[in-house]
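# Sequence below, structure please.
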Amino acid sequence: MRFLVTLAIALVAACTPRGAMVLVEGVDGSAGVRQVYFATTRTPDETGFDIYGSGRQEHSSYGRFDISVPPDHTTGDITYPGPDPDPTTDFVATDRFTYATARAFQTALQQDLRTRPDRSVVVFVHGYNSTFGEGMIRLAQLSHDFDVPGIGVHYSWPSLGNPLGYSYDHDSVLFARDGLQRLLEQIADAGAREVVLVGHSIGTLLVMETLRQIEIEDRGEASRIVDGVILISPDVDIDVFRSQVSRIETLPDPFVIFHSRRDRALALSARLTGQNERLGNISDVGRVADLDVTLFDVSQFGQGLNHFPVGDSPALLAVLGSVRGLGSAFEGDLSGRTGLLPGTVLTLQNATQIILSPGTVLR
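Purely as a prediction, here's the structure:
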C-alpha cells in the first residue's frame, strides 16, 4: 500500500512542469515587477536547470531577483518559463543582485526598509518537492495577487525537488533551522517593524522548529522578532505541533492556520506516516482548541491536490483579498468582530475557527 501511495504522488507530480529562475533582459515591467530577496542553504545548481539546486550547505547565500508578472496574469495562476521563455506569458526575472556576505544582504535590506513607511517584511518558506525558482516565483505571485505592500523575502531550504524525495526533504528541514533563525535575526537587526512568517506544507515544520529553537535559546524571543505566523496546509503531526507550541512562551499574534479536509496531498502524507490526518487537514479542531490560534477552514476551495488553495484558488484569493481590516480582526475578542470576517466564526476555547465558503457575503 505504501508503494501505491508513493507511486500516486509521483504520477501526479510528473504531470506538472517544473519552475526555475530565468533571467530575461529588456522586459517591459508595466504589468508589475516584484522584488524578491532570498536567503538559501542550497548549493549552486550544477545541472544548469536553476540557480540553486538540492544540495546542502551550512552557510547561507543571499541575493535578490526582480520578477516580472505576465501582463495577462490570471489571479492564482503561475506559468513557469520553458526552454524559450516568454515574458508575456511566463514569470521571469528581469534583474539579479548577489550579496557576497550576510552583512551586505542586511545592509541592502536596511536601505530598502528605510524607503517604506510600514517597514514590514513577509518571509516565505516553501514546501516539499520545490525547486529554488518555484519558491521565488510563488512569493512573487502571492505578493502580486494579494498586493502585499511589504518586502518579500524567500527562505529556500534544500528540497530535493523530486516527488520521491520526502525523506530527504524532511531531513533538509531539520538541517535548515539555523539558516532560517539567522535570516529572521538579520531582518530584525535591519530595522523591520513588522515581520510575518509564512510557511507552506512541510515548510511549516521548519517554521515551527525554528521558532521553538529561538525560544529555547531566549525565552520570549520568538514573539519579539516575529509578529505574525501563517501556516498554509501544514504537513505537521498534530502532537508534534502541540509540543512545539508548548515551548513558546507567547505565540506571535496573529497565528493563522489554513486547513482543508480535501487536501489530497496531506491525506497521502498522513498515510505514509501512519496517521489519520495532519495539522493541515485536521477534522477535529478540538485537538488544538486550547491554543491561541485562528484556523481558516478552506475545504470548499482549491483544485487538484488542494494543497495550496491560498495561492491557487482564484475564488479564495478574491474572498481574502476583498476583506478590509482583516488584520485588526485578529485583535481581541473575535466573537464580537464577525462583521469583519468572511465566513462562519466558531469560538473553541482559546482558538477561533473561520469556515469560508465560495458563497460568503463580505461586508
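
# Please make it C-alpha for all contacts and neighbour counts, starting now.
Noted.

# Does residue 103 lie in a helix or a strand, and which?
helix 102-114 (DSSP states H and E).

# Residue 338: neighbouring residues, count only.
Residues near residue 338, counting by other Cα atoms under 10 Å, number 16.

# do the same with residue 284
Neighbours around residue 284, by other Cα under 10 Å: 10.

# Kindly report the same for the one 5 residues further on.
Number of residues near residue 289 (other Cα under 10 Å) recorded here: 18.

# That one contacts residue 295, correct?
No. Counting by Cα atoms under 8 Å, residue 289 does not reach residue 295; the two are 9.7 Å apart.

# shared neighbours of those two, anything?
By Cα atoms under 8 Å, 6 or more residues apart in numbering, residue 289 and residue 295 have these common neighbours: 351, 352.

# buried sites along the helix holding residue 103?
For helix 102-114, the neighbour count (16 or more other Cα atoms under 10 Å) marks 102, 105, 106, 107, 108, 109, 110, 113 as buried.

# Would you mind giving those residues as TSV with distance to residue 11 added?
TSV is the format used below for these (distance: Cα to Cα, whole Å):
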residue	distance to residue 11
102	40
105	40
106	42
107	44
108	42
109	41
110	44
113	43
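
# Between the residues you listed, which sits nearest residue 166?
Distance to residue 166 across those (Cα to Cα) is lowest for residue 102, with 29.8 Å.

# Is the nearest residue to that closest one once chain neighbours are set aside in a helix, a strand, or coil?
Ranked by Cα to Cα, 6 or more residues apart in numbering and with sequence neighbours excluded, the top spatial neighbour of residue 102 is residue 62, at 7.0 Å. Under DSSP: H, G, I helix; E, B strand; the rest coil, residue 62 falls in the strand class.

# and if you look at residue 54?
strand.

# contacts for the helix holding residue 103?
60-63, 99, 119-120, 151, 186-187, 189-192.

# Roughly how far does residue 114 sit from residue 120?
According to Cα to Cα, to the nearest Å, residue 114 stands 10 Å off from residue 120.

# can you check residue 357 too?
For residue 357 relative to residue 120 (Cα to Cα), the value is 30 Å.

# centroid residue for this structure?
The centre of the chain sits closest to residue 199, judged by Cα atoms, centre = their mean, with a distance of 3.5 Å.

# Could you measure from it over to residue 156?
Going from residue 199 to residue 156 by Cα to Cα gives 11 Å.

# Residues that sit against both of the two, list them.
125, 126.

# those helices in this structure, which residues are they?
2-14, 102-114, 132-145, 166-175, 177-189, 203-217, 221-225, 238-246, 264-272, 309-312, 314-322, 326-329 (DSSP state H).

# what's the fifth one packed up against?
Packing partners of helix 177-189 (3 or more Cα pairs under 8 Å, 6 or more residues apart in numbering; DSSP states H and E): strand 33-44, strand 52-68, helix 102-114, helix 203-217, helix 221-225.

# Of those, which is nearest residue 263?
The nearest among the helices and strands packed on helix 177-189, by Cα to Cα, is helix 203-217 at 15.4 Å.

# One more, so I can put them side by side:
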Amino acid sequence: MKKIYLSLILLVIGIQSCFCQTILEGIILQEYIPANFSVPTSGITVLLKNTSIGTVTDSEGQFSISVPDSIMDEEIILVISAIGYTNVEAKIHLTNDIHRVRIELIDNEVKVEVEKLVGSALLDTKGISTVYFATDRNFVKTEDPWEMFGVNRSPNLSYGYCRVSIPIDHRMGELESPNIWKLELNFDPNKHIVLLETKVNKKSDYFKMLRDSIEKSTEKKAFIFIHGYNVSFADAARRTAQMSYDLGFTGVPVFYSWPSKASTLKYTVDEATIEWTQLHLKSFLIDFLSQTNVQNIYVIAHSMGNRAMTRAIASLINEKPQLAKKIKEIILAAPDIDADVFKQEIVPSLTKGKHPITLYASSDDLALKASKAVHGAPRAGDSGNKLLVVKGVESIDATGMDTGFLQHSYIGDSRTVISDVYSLFKGLRPNERNLLRIKKTSNLFYWKFRL
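Presented below is the predicted three-dimensional model:
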C-alpha cells in the first residue's frame, strides 16, 4: 500500500493592495508501508480547483503557489494528482492569518489539520521579521543598519534587535540577494532579504523585551543562532530571519554575532577571535536563561561558530546544570572543529547534560576540506570517507544536500535539511523523521538523507 504525506506551511504577508497575494509553500513525501520510509516526490501536480493556478513539485518534493486574495476568505480546494493515484481534493478554509496546514492522503481519503501560528518570529503585516541579537563586535556610530557593528572586538556585549524584510515570493532555502545576471545592483525589500533596521537597547530593556516576546510565544521557546567564519553582522541577521521564516518558528529568534572579519583571507584571525568570544557567549547564555522566562531553547551553530558554542554550553552544563536544563536541543551544523578534539574532549562534556545533540556533516563540504588541509586533521563536520559517529550524538550525513559553490551552508540553503530541522524542532528523533534512513557503523547508528 502507498500513502502520500503533504505538509504545507501557509504564510500570509500583508493584505494592503490589489497586488498582495498569499504564498502557499509545501513539500510532498511518499511513504512506503510497511517498510516505513519516505522520499521526496517530484512530478506531483497541485492545483487550486476551478482555476489554472497550480504547479508541479520539484526534485525535492517542494512546491509554491500564489493564491489570489480574492479567494482567501473562501474555501480553498487543492486538487492533488499523481500517476498511479486517483485525483484527490483537500478542502481548507483559511482567513487572512498565518497558518500551518498538514494534509494526509491515505489512498483516496483526506485528513486536514490546520494550526494557527502565533509568535514574534512570524512576519508582521508588512512582511518584516524581528530578530534579536547580542554581539561583541565594535559599535560604529552610524544610521546605516548594515554598518552599525564592525569587524573588530569590543570588550563589552551590545544588545538589540533587527528588522529584516522577507520578499513575498521568497523560496525556502534562499537568502535572496541582488543578482548581477538579473541586472540587480542594489538590495530591494520586494525582491531580497534586507536588513532594514538595527536598534541597540540597554541590557535591562533588552531582556524585558525578550521576556515579553517569549511570554507571547507558544511553549515559551526561542532559538539562538551562532554564525561561522567569514560572516558580517548584517548577513548574520539576514540568515537568522530567513531560517526562522523557513522553519515556521513560533518562538523568538536570536542570533549571537561574534566579530568575524567577514573575509575569506582572514581565517586565522577568525580562529583567534572565536576562541576569544567564548566567555562572552557563555555570559550571554547565562543571562538569557536566567533573565527570561524561556522554557525551551534551541541552540544552532554553524561552522567555526561551533567552537565557541560547544565550549560555552559544556562549561554551562558543568557550572550551572539547572539553567542548562532549559536547553532543548543542541545542533551542530558543519562544525569546523578538530574531529579528535570533538570526540575526546567536547562530546564527554556536552553529553553530561543529557541534551539531544545533533551533528550535520557532509563529505561534499569544500570549506571543511580546506580546513582539514590547513590543520592537517579531519573536521567534525566533514564526513569524508567516515562520518564521525559517537555515543550520545545523533549524526546526520547531509552529503548531496547542498549544491552551492562550497556546499557548506546547507543548514540554511537546503530545503531538505531545513525540513528535517523543522521536524527536529517538533521533537521528532531521527528514526521518526521521514527524510532520513538509518545506517550502522561500528555498532553505532547514524542517519543519511534519502536522495
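
# for the closest residue to residue 68 of the first structure other than its chain neighbours, what are its contacts?
Nearest residue to residue 68 of the first structure, sequence neighbours excluded (Cα to Cα, 6+ apart): residue 33, at 4.4 Å. Counting by Cα under 8 Å, 6+ apart, residue 33 of the first structure makes contact with 66, 67, 68, 69.

# Neighbours of the counterpart of residue 60 of the first structure in the second structure, how many?
Aligned counterpart of residue 60 of the first structure in the second structure: residue 157 (TM-score structural alignment). Other residues near residue 157 of the second structure come to 20 when the count uses other Cα under 10 Å.

# before we move on, what about residue 116 of the first structure?
Residue 116 of the first structure has 12 nearby residues by other Cα under 10 Å.

# Surely the residue nearest to residue 102 of the first structure is in contact with residue 39?
Yes. In this structure, residue 62 of the first structure is within contact of residue 39 by Cα under 8 Å, at 4.6 Å.

# quick one on the thing from earlier: list buried members of the contacts of residue 33 of the first structure by neighbour count.
By 16+ other Cα under 10 Å, those give 66, 67, 68, 69 as buried.

# so how far is residue 197 of the first structure from the nearest residue to the second one once chain neighbours are set aside?
The shortest distance from residue 67 of the first structure to any non-neighbouring residue, by Cα to Cα, 6+ apart, is to residue 93 (4.3 Å). Computed as Cα to Cα, the residue 93 of the first structure to residue 197 of the first structure distance reads 24 Å.

# burial count for the residue nearest to residue 102 of the first structure?
Neighbour tally, residue 62 of the first structure, other Cα under 10 Å: 22.

# got it, and residue 152 of the first structure?
Neighbours of residue 152 of the first structure under the rule other Cα under 10 Å: 24.

# Residue in the second structure paired with it?
In the second structure, residue 152 of the first structure lands on residue 253 (TM-score structural alignment).

# wait, isn't its match in contact with residue 245?
No. Counting by Cα under 8 Å, residue 253 of the second structure sits too far from residue 245 to count as a contact (9.6 Å).

# Please produce JSON lines containing the buried ones among the contacts of residue 33 of the first structure, extended by distance to residue 322 of the first structure.
Shown next, in JSON lines, are these (distance: Cα to Cα, whole Å):
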{"residue": "66", "distance to residue 322 of the first structure": "27"}
{"residue": "67", "distance to residue 322 of the first structure": "25"}
{"residue": "68", "distance to residue 322 of the first structure": "24"}
{"residue": "69", "distance to residue 322 of the first structure": "21"}
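
# Alignment lookup: residue 330 of the second structure to the first structure.
In the first structure, residue 330 of the second structure lands on residue 229 (TM-score structural alignment).

# Please report the distance of that match from residue 69 of the first structure.
Counting by Cα to Cα, the gap from residue 229 of the first structure to residue 69 of the first structure is 26 Å.

# if I read this right, residue 44 of the first structure contacts residue 57, doesn't it?
No. Using Cα under 8 Å, residue 44 of the first structure is not in contact with residue 57, being 9.5 Å away.

# could the helices of the first structure go into a markdown table alongside distance to residue 338 of the first structure?
Formatted as a markdown table, the helices of the first structure follow (distance: least, Cα to Cα, whole Å):
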| stretch | distance to residue 338 of the first structure |
| --- | --- |
| helix 2-14 | 39 |
| helix 102-114 | 34 |
| helix 132-145 | 25 |
| helix 166-175 | 37 |
| helix 177-189 | 33 |
| helix 203-217 | 28 |
| helix 221-225 | 26 |
| helix 238-246 | 27 |
| helix 264-272 | 30 |
| helix 309-312 | 21 |
| helix 314-322 | 15 |
| helix 326-329 | 8 |
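
# so which of these gets nearest residue 80 of the first structure?
Across the helices of the first structure, closest to residue 80 of the first structure is helix 132-145 (Cα to Cα), at 8.0 Å.

# Quick one: average offset of the closest one versus the second structure, please.
Overlaying the second structure shows helix 132-145 of the first structure at a mean distance of 0.6 Å from the equivalent residues (mean Cα distance after the TM-score superposition for the first structure).

# So which residues make contact with that helix?
Contacts for helix 132-145 of the first structure (Cα under 8 Å, 6+ apart): 18-21, 32, 34-36, 38, 50-53, 67, 69, 75-76, 78, 91, 124-126, 148-149, 152, 154, 156, 311, 317.

# run the last query once more with 7 Å
With Cα atoms under 7 Å, 6 or more residues apart in numbering as the test, helix 132-145 of the first structure has contacts from 19-21, 34, 36, 50, 52-53, 67, 75, 91, 124, 126, 154, 156, 311.

# count of neighbours near residue 249 of the second structure?
Neighbour tally, residue 249 of the second structure, other Cα under 10 Å: 23.

# nope, residue 374 of the second structure is what I was after
11.

# same deal with the one 10 residues further on?
With neighbours defined by other Cα under 10 Å, the count for residue 384 of the second structure comes to 18.

# for the contacts of helix 132-145 of the first structure, which one is nearest residue 279 of the first structure?
Ranked by distance to residue 279 of the first structure (Cα to Cα), the contacts of helix 132-145 of the first structure are led by residue 126 at 16.7 Å.

# Please say which position in the second structure that closest one maps to.
So residue 126 of the first structure corresponds to residue 227, using TM-score structural alignment.

# any idea how far that match lies from residue 142 of the second structure?
Distance from residue 227 of the second structure to residue 142 of the second structure, by Cα to Cα: 23 Å.

# I'd guessed the residue nearest to residue 67 of the first structure sits against residue 64; true?
No. Here residue 93 of the first structure lies out of contact with residue 64, judged by Cα atoms under 7 Å, at a distance of 9.9 Å.
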